[in-house]
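Visitor: Need coordinates for the following:
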Amino acid sequence: CDRLMSRPSWQTTEATPEVIEAFKSRMRARMAQTPTT
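Guide: Take a look at the predicted model:
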């Protein structure tokens, strides 16, 4: 878990469930936009 938390460079703010969910949904939207090969 520690490795995951310290790895991302955008991890400057607290990783609250709210932030994580927002990030997940954002990634999901981006994944949906680009066709996966």
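
Visitor: going forward, measure contacts and count neighbours with C-alpha atoms only.
Guide: Noted.

Visitor: Return the distance of the most centrally placed residue in the chain relative to residue 17.
Guide: Note on the chain: the residue nearest the mean C-alpha position is residue 23, at 3.9 Å, using CA atoms, centre = their mean. In this view, residue 23 and residue 17 are 10 Å apart by CA to CA, to the nearest Å.

Visitor: Before we compare anything, build this one as well:
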Amino acid sequence: MTLVLDRNFICHLRILFCYFAHNDDNTQKIKNQYARMTY
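Guide: Got it, this is the predicted structure:
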């Protein structure tokens, strides 16, 4: 259980990092990808 949660947490951190690192054109794609993973 904890391993799965940690892996998901790392994925979220990675997506958030990309969200802040990339320009506006890419952030929309990352937003959609993040929404798909969370829901």
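
Visitor: what's the matching residue for the residue nearest to the centre of structure 1 over in structure 2?
Guide: Under the alignment (TM-score structural alignment), residue 23 of structure 1 pairs with residue 10 in structure 2.

Visitor: Repeat that for residue 33 of structure 1.
Guide: By TM-score structural alignment, residue 33 of structure 1 lines up with residue 20.

Visitor: show me the contacts for its match.
Guide: residue 27 (CA atoms under 8 Å, 6 or more residues apart in numbering).

Visitor: what's the neighbour count on residue 14 of structure 2?
Guide: Around residue 14 of structure 2 there are 11 other residues, counting by other CA atoms under 10 Å.

Visitor: Average separation of the longest helix along structure 1 from the aligned part of structure 2, please.
Guide: Secondary structure of structure 1 per DSSP state H: the longest helix is helix 17-33. When structure 2 is overlaid, helix 17-33 of structure 1 sits 0.2 Å from its aligned residues on average, using mean CA distance after the TM-score superposition for structure 1.
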